[in-house]
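> below are the sequence and a predicted model; questions follow.
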Amino acid sequence: MNLATQELKPVYQEMAEKVKLYGVEVSPFVCRVKYALNLKGVNYEFIQEDLDNKSPDLLKYNPVLKNVPVLRLLHNGNPISESLVIIEYIDDVWKGVPIMPKDAYEKAQARFWAKFFVDKCHPAIFKAIGSHGEKQDVAEAHEHLQFLENELNVKGSKFFGGDNMGLIDICATFIGYWVGAAEEALGIEVVTKDKFPKVIEWAHNCINCQVVKDDLPSRESLIAYYTRRFGKA
């Protein structure tokens, strides 16, 4: 049985150690952590933050960056911040569906592509959205996305690492869900199927995994968010 395609509903196990996740519902960074916790069957409590009025707990547990997500372990109170760091920690600590490959080279590749997505693709796409699809900004986003398109063509698999959802696939949910909501809210096109068919197919596979679908924010809330943040008066 293929454990990580998530076409079968996962069994959410009650864990002896409960954790708290501080975040905001519409954040793709926070949702990444939710998906990793779901993959492992970890029982957690979600604490909704107001980033315009940050809670004392958030400032206490992430005093350096003062942002979300933050994962806090209740047995010792230790906090962990930054989504990719948290995801790798979750994979190291809890058994269940592996998020990172076991092979050292494949693990390094997963980290490389996840970092490329987080450092290059995500900011470029967000910039293109924020500029309402300005030609030069869309071109920059497309330049980065083409690397992913080419790599997915070479791999020819359902997920980036093969048949199982892993680290970069968790990141891809931004393309599969958040971008579409932003495009609808602002009446623009940034990531199109004609230019990036493999990327669109891949992102679609990721958001249709049960562990992701269970914790996607409502499309209406995302459309409202992008309308408030980038809508023209």
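Received it, and whenever you're ready, just let me know what you need.
> please make it C-alpha for all contacts and neighbour counts, starting now.
Noted.
> what ranges do the helices span in the chain?
For the chain, the helices defined by DSSP state H cover 28-40, 56-61, 83-93, 104-116, 122-130, 135-155, 167-173, 179-186, 197-207, 210-213, 219-230.
> quick one: which of those helices is nearest residue 71?
helix 83-93 (7.0 Å; CA to CA).
> now residue 199: closest residue in space that isn't a chain neighbour?
In space, residue 199 comes closest to residue 149 once its chain neighbours are excluded; the distance is 5.6 Å by CA to CA, 6 or more residues apart in numbering.
> so the one you found makes contact with residue 201?
No - using CA atoms under 8 Å, residue 149 is not in contact with residue 201; the gap is 10.2 Å.
> before we move on, the earlier item: what's the local residue count around the residue nearest to residue 199?
Neighbour count of residue 149, defined by other CA atoms under 10 Å: 19.
> also residue 229?
By the criterion of other CA under 10 Å, residue 229 has 10 neighbours.
> just residue 47 next, same as before
16.
> skipping adjacent residues, who's closest to it in space?
Spatial nearest neighbour of residue 47, excluding adjacent residues (CA to CA, 6+ apart): residue 22 at 4.7 Å.
> also this one, for the comparison:
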Amino acid sequence: MSNKSSTLLKMNPVHQQIPVLIHNGRPICESMIIVQYIDEVWSHKPSLLPSDPYRHAHARFWADYIDKKIYPIGRNLWASKGELKESSKEDLFQCFKILEEELGDKLYFGDESFGYIDLALIPFYSFFYTFETLGNWSMVAEFSKLVEWG
């Protein structure tokens, strides 16, 4: 996005990127921070984040892992060639393997109900086909639990 609006530049002067939620004239930036803000401001039961402090931290850890790993590695897989593409393929494969281990036999990452970790990963579900095409693997064959989760 090279043609950034003046509103975006004003509301997110540090990263100058979307998403930005403007609430009561004040900006909240970054996807998962926005989700947490919404969860806290418009409180509802059940919350997306567990009330238990350990499980809360655990959910935030995995959401951060997804945020910092899947997109950057997937982008490298898509936009690179040669060694970087091959290493990105291997790295993304390992990320999915780790996430599938974390999911285990649960229906959702947050155990019995869709929660914060699931919300962090679900946007990438639409890229599974692209990742398997670029990575030359089968998501169903390699990561059947993640595909079923999605």
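Good, I have the coordinates. Fair warning: this is a prediction, and the values are worked out from it, not measured in the lab.
> in contact with the corresponding residue of the second structure for the residue nearest to residue 199 of the first structure, which residues?
Following TM-score structural alignment, the counterpart assigned to residue 149 of the first structure within the second structure is residue 100. Residue 100 of the second structure is in contact with 143, 145, 146, counting by CA atoms under 8 Å, 6 or more residues apart in numbering.
> switch the cut-off to 10 Å
Residues counted as contacts of residue 100 of the second structure (CA atoms under 10 Å, 6 or more residues apart in numbering) are 94, 109, 142, 143, 144, 145, 146, 147, 149.
> please pick the buried ones from those residues.
Neighbour counting over the contacts of residue 100 of the second structure (16 or more other CA atoms under 10 Å) leaves 109, 143, 145, 146, 149 as the buried ones.
> what's the most distant pair in the residues you listed?
Taking CA to CA, the two most distant members of these are 109 and 143; they sit 14.7 Å apart.
> what does residue 169 of the first structure align to in the second structure?
Matched to the second structure by TM-score structural alignment, residue 169 of the first structure sits across from residue 118.
> surely that match is in contact with residue 67?
No - using CA atoms under 10 Å, residue 118 of the second structure is not in contact with residue 67; the gap is 11.8 Å.
> same drill for these two, tell me which one is more crowded.
Here residue 118 of the second structure and residue 67 are compared on neighbour count by other CA under 10 Å; more neighbours surround residue 118, at 21 against 16.
> residue contacts, the closest residue to that one other than its chain neighbours?
The shortest distance from residue 118 of the second structure to any residue that is not its chain neighbour, by CA to CA, 6+ apart, is 5.9 Å, and that residue is residue 109. Neighbouring residues of residue 109 of the second structure by CA under 10 Å, 6+ apart: 59, 62, 99-100, 102-103, 115-119, 121, 149.
> make a ChimeraX selection of the buried ones in the residues you listed.
Applying 16+ other CA under 10 Å to the contacts of residue 109 of the second structure leaves a buried subset, and the ChimeraX line that selects it is:
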select :59,62,99,100,103,115,116,117,118,119,121,149
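> how about CSV for the contacts of residue 109 of the second structure, with distance to residue 17 of the second structure added?
Supplementary listing: the contacts of residue 109 of the second structure in CSV, determined by distance: CA to CA, whole Å:
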residue, distance to residue 17 of the second structure
59, 25
62, 23
99, 27
100, 30
102, 30
103, 31
115, 25
116, 22
117, 23
118, 23
119, 20
121, 20
149, 30
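> tell me the one of the contacts of residue 109 of the second structure nearest residue 11 of the second structure?
Proximity of these to residue 11 of the second structure, judged by CA to CA, is greatest for residue 119, which lies at 24.1 Å.
> on that earlier part again, reformat the contacts of residue 100 of the second structure as JSON lines; add distance to residue 22 of the second structure.
Listed next are those as JSON lines, based on distance: CA to CA, whole Å:
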{"residue": "94", "distance to residue 22 of the second structure": "36"}
{"residue": "109", "distance to residue 22 of the second structure": "29"}
{"residue": "142", "distance to residue 22 of the second structure": "40"}
{"residue": "143", "distance to residue 22 of the second structure": "37"}
{"residue": "144", "distance to residue 22 of the second structure": "38"}
{"residue": "145", "distance to residue 22 of the second structure": "36"}
{"residue": "146", "distance to residue 22 of the second structure": "33"}
{"residue": "147", "distance to residue 22 of the second structure": "34"}
{"residue": "149", "distance to residue 22 of the second structure": "32"}
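> sorry, back to before: any idea how far the residue nearest to residue 47 of the first structure lies from residue 188 of the first structure?
Residue 22 of the first structure sits at a distance of 32 Å from residue 188 of the first structure (criterion: CA to CA, to the nearest Å).
> before I go, just wanted to say thanks for your time.
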